[in-house]
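Visitor: Sequence plus the predicted model coming up.
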Amino acid sequence: MNAIYLDNAATTKMDNEVIEVMQTSMIENFGNPSSTHQFGRKAKSSIETARKNIAKHFNVSAPEIVFTSSGTEADNLILKNAVLNLGVTRIITSKIEHHAVLHTSEFLQKNNNITIEYVNVNTLGTIDLLHLESLLKSSKEKTLVSLMMINNEIGTILPIVKVADLCKLYNSLFHSDTVQAIGHYAIDLQKVNVDFMVASAHKFHGPKGVGFAFFRKGFGILPMIHGGDQERGARSSTENVHGILGMNAALNIAYNSLLEDEKYIESLKVYFISELKKISKEIQFNGVSEDIERSSYTILSVRFPVKNDMLLFTLDMAGIAVSGGSACQSGSNIGSHVLSEILFNGEEDKTSVRFSFSKFTKKEDIAVTILKLKELL
């Protein structure tokens, strides 16, 4: 039985070229970047070269990139800096954000007495821009808006330019969790007024345990981790040299073949949607997941017309790896906070599954998955 991997929104297979770059670094570039001897200088130089290369992809300067261990750490660093260092007393976010944003905001509310306001989200999982503007108008408090560019569960794409322009109009800071977008969409930060964004390498065929935060020039950074003054004082801890070089290689590969990969992966999603509709007219798609223009080409959130708590397990036993998306998932007391927010009238009790694709996904993988779903449904 050949294993089929359709959970790329959770993590992606590392590109072979990335592995080679990291392996070479492990053998030849083992010095501590903080050491002043030739081995340390070599490691430091390789990190700074990677920083410059990564910055170029987003049309920003190298000092605006801070390396972290993950997108979650980057979100924490940004949100906590906004409150503790930049004077933010109010955060506007939505109830369908990643927990890295929601839980950090709740922590700051509890411990720093900030205000959290939630912008309305409709049943399609899209932000109410008129409500966002009314919230921005309603207070002169120093405000940070935190809205993700692509929802990790249902794939909805935020109208990021419109949100950024609203934030600028009302003198508010704008942070976007761009973990599901980096490596899949081109982002020119000279054209999009995002003040802070984040990335995680393992979402675009790089290694786990490394990511970065973007802080637009002019914002000071107060470290969360103390002890060594690395990353220009923004994050103490010996840099993950091999991971950073791997992330740089993965990003280069992703953006060098961006249009080609997008076209291919989008064709897989369109094919999958078409085949699912042939199985049953009662199969539905959460949010705007079916809409190729308004949702990520890598994510498809499917709601089946039945409740089947064993569906994920059965697919796994058949060699097909996917993620759950039901509001009340088997084996979880919490379920999906995203689907709970947008689904009503019993629809939230039906079994939802997130299928997510990459350049390594084959059309045959989709065909086999469709056959198995026909059998199960």
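Guide: Cool, got the structure. Residues are numbered from 1 along each chain as shown.

Visitor: drop to CA atoms for contacts and neighbour counts, all remaining ones
Guide: Fine.

Visitor: Three-state assignment for Ile370, please.
Guide: Following DSSP: H, G, I helix; E, B strand; the rest coil, Ile370 is assigned to helix.

Visitor: Put this next to the previous one:
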Amino acid sequence: MEMIYVDHAATSPLHPEVIEAMLPYYQTVFGNPSSIHQIGRQARQAIDQARRTIAKKLGTSDQNLVFTSGGTEADNMAILGYALEHELNGKHIITSQIEHHAVLHACEELEKRGFDVTYLPVDETGRVSVNDVQEALRDDTILVTLMFGNNEVATVQPIKEIGDVLKGHQAAFHTDAVQACGVIELNVSELPVDMLSISAHKINGPKGIGLLYVRNGVKLRPVLFGGEQERKRRAGTENVAAIVGFAKAMEIAVDSIEERQELYQQFSKILIDTWTKEEVIFSINGHQHERLPHVVNVSFRGVNIESLLMNLDLTGIAASSGSACTAGSIEPSHVLVAMFGKADERIQSAIRFSFGLGNTVEQIQRVANETAQIVKRLGQQSEFIS
């Protein structure tokens, strides 16, 4: 039985060209990039070249990129590093209720250290109000951290408009762009952000590597202590092979964005058209237009989502009910709760399909058909039981 993977928002398979690019740095050029001998210098050159490649794809200078162990560390570095460095200017931070837990838990940690955090609500599409941001701003606000595109429902936030609101204010602007990177264009020279987090394993790169873009002049307090790597901003021996793989994955992803956007839109249409034809009762969660193209979050009324996921898995289809970082949690999605409220039935029947490398039209058609049949079967069972 062919396995169909439609959980690319959780993690993505390594692109074959990424594996090929990484192998030499495991086998022959394995030196410590801080060493002065030839193998060490070759490793350092590989990092420098990878940093330049990624910087070019992001529209910035290589000096503005700090490699981290992933998106979580990049978010923590931005939030904790900035807040602790600038707390004499104020201790107020603004974020939203639908952020990734790497952001929410970092903010909660700062609250324990005496900071005041405002958690902005979102509307039913998952969008933050620009007016709410403006009204939440205070003289002592030092940081606004809002995700670019949501990892569960795909809604894209009004980043440019929020940046306009922050012009002339002391607050720095950080965005978690982990889910957006590689599926929509990110040019930091045109974005009104001071810091931006991304992660390689969402774009067919290796796990364990990410980065934080830091605009010129933005000062951060280190959150790791040790050596003087990354211009003294992030201690620890660099993961050379992963950095090389990250650069290759970034190159491939950015160069194929338009082609993949069209394909993912076709995939979404197949799902929606099939379920409509099969007379399945469903609702799409998230903004219908301002959204990431590779994620479809949908609620099937009256269907137990765990049963649906298990039945899909038995047919060889791997999907999810939300963020992989909260897998196994008995709590409902904090994103959907923020959008709909705790009592809404959509929260208990929401499933996420996310597309990526290896998916085909034939696969997505099978996903659509299998889902429709399972939903109708489970729906009939629940009606019979009730």
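Guide: Received, thanks. Keep in mind that what you see is a predicted model, and the values were worked out from it rather than measured.

Visitor: so what number do they get for TM-score?
Guide: Here the TM-score for the pair of chains, by TM-score structural alignment, normalised by the length of the first structure, is 0.94; 369 aligned residues with a Cα RMSD of 1.7 Å.

Visitor: To what extent is the spatially closest residue to Asn151 of the second structure that is not a sequence neighbour buried, counted in neighbours?
Guide: By the measure of Cα to Cα, 6 or more residues apart in numbering, the closest residue to Asn151 of the second structure outside its immediate chain neighbours is Gln179, 5.7 Å from it. Counted by other Cα atoms under 10 Å, the residues lying close to Gln179 of the second structure total 28.

Visitor: With adjacent residues omitted, what lies nearest to Leu378 of the second structure?
Guide: Nearest one to Leu378 of the second structure, counting by Cα to Cα, 6+ apart, is Val303 at 6.2 Å.

Visitor: Matching the one you found against the first structure, which residue comes up?
Guide: Aligned by TM-score structural alignment, Val303 of the second structure pairs with Lys307 of the first structure.

Visitor: So the residue nearest to Asn151 of the second structure is in contact with Val153, correct?
Guide: No: using Cα atoms under 8 Å, Gln179 of the second structure is not in contact with Val153; the gap is 10.7 Å.

Visitor: all helices for the stretch 101-250 of the second structure, in order.
Guide: Secondary structure of the stretch 101-250 of the second structure (DSSP state H, counting those that start in this stretch): helices located at 101-112, 130-136, 159-166, 229-232, 240-255.

Visitor: deepest of those helices, which one?
Guide: Here the criterion is mean neighbour count by mean count of other Cα atoms under 10 Å, and of the helices of the stretch 101-250 of the second structure the winner is helix 240-255, at a mean of 24.

Visitor: Now do that one: distance to the chain's middle.
Guide: 17 Å (Cα atoms, centre = their mean, to the nearest Å).

Visitor: so what secondary structure elements neighbour it?
Guide: For helix 240-255 of the second structure, the packing partners by 3 or more Cα pairs under 8 Å, 6 or more residues apart in numbering; DSSP states H and E come out as helix 16-22, helix 24-27, helix 38-58.

Visitor: If it's not too much trouble, I'd like these exported to TSV so that mean neighbour count and distance to Phe282 of the second structure sit alongside each entry.
Guide: TSV is the format used below for these (neighbours: other Cα atoms under 10 Å; distance: least, Cα to Cα, whole Å):
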stretch	mean neighbour count	distance to Phe282 of the second structure
helix 16-22	17	37
helix 24-27	14	48
helix 38-58	19	37
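
Visitor: Would you mind putting these into a markdown table with distance to Gln348 of the second structure alongside?
Guide: Shown next, in a markdown table, are those (distance: least, Cα to Cα, whole Å):
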| stretch | distance to Gln348 of the second structure |
| --- | --- |
| helix 16-22 | 37 |
| helix 24-27 | 45 |
| helix 38-58 | 38 |
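
Visitor: Which of these sits closest to Gln380 of the second structure?
Guide: Of all those, helix 16-22 sits nearest to Gln380 of the second structure, with 43.5 Å by Cα to Cα.

Visitor: Now do the closest one: which elements does it pack against?
Guide: Where contact means 3+ Cα pairs under 8 Å, 6+ apart, helix 16-22 of the second structure is packed against helix 240-255.

Visitor: does the closest residue to Asn112 of the first structure other than its chain neighbours sit in a helix or strand, and which one?
Guide: In space, Asn112 of the first structure comes closest to Val83 once its chain neighbours are excluded; the distance is 8.0 Å by Cα to Cα, 6+ apart. Per DSSP states H and E: Val83 of the first structure is located in helix 71-84.

Visitor: what's the average distance of that helix to the second structure?
Guide: Superposed on the second structure, helix 71-84 of the first structure shows a mean distance of 0.6 Å to its aligned residues (mean Cα distance after the TM-score superposition for the first structure).

Visitor: Can you give me the buried ones in that helix?
Guide: By neighbour count with 16 or more other Cα atoms under 10 Å, helix 71-84 of the first structure contains the buried residues 71-83.

Visitor: What segments of the second structure are strands?
Guide: 4-5, 65-68, 92-96, 116-120, 141-145, 172-176, 195-199, 210-214, 282-285, 295-300, 317-318, 350-354 (DSSP state E).

Visitor: Switch those strands over to JSON lines; also include distance to Gln27 of the second structure.
Guide: Below are those laid out as JSON lines (distance: least, Cα to Cα, whole Å):
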{"stretch": "strand 4-5", "distance to Gln27 of the second structure": "30"}
{"stretch": "strand 65-68", "distance to Gln27 of the second structure": "22"}
{"stretch": "strand 92-96", "distance to Gln27 of the second structure": "44"}
{"stretch": "strand 116-120", "distance to Gln27 of the second structure": "47"}
{"stretch": "strand 141-145", "distance to Gln27 of the second structure": "40"}
{"stretch": "strand 172-176", "distance to Gln27 of the second structure": "34"}
{"stretch": "strand 195-199", "distance to Gln27 of the second structure": "24"}
{"stretch": "strand 210-214", "distance to Gln27 of the second structure": "22"}
{"stretch": "strand 282-285", "distance to Gln27 of the second structure": "46"}
{"stretch": "strand 295-300", "distance to Gln27 of the second structure": "37"}
{"stretch": "strand 317-318", "distance to Gln27 of the second structure": "33"}
{"stretch": "strand 350-354", "distance to Gln27 of the second structure": "34"}
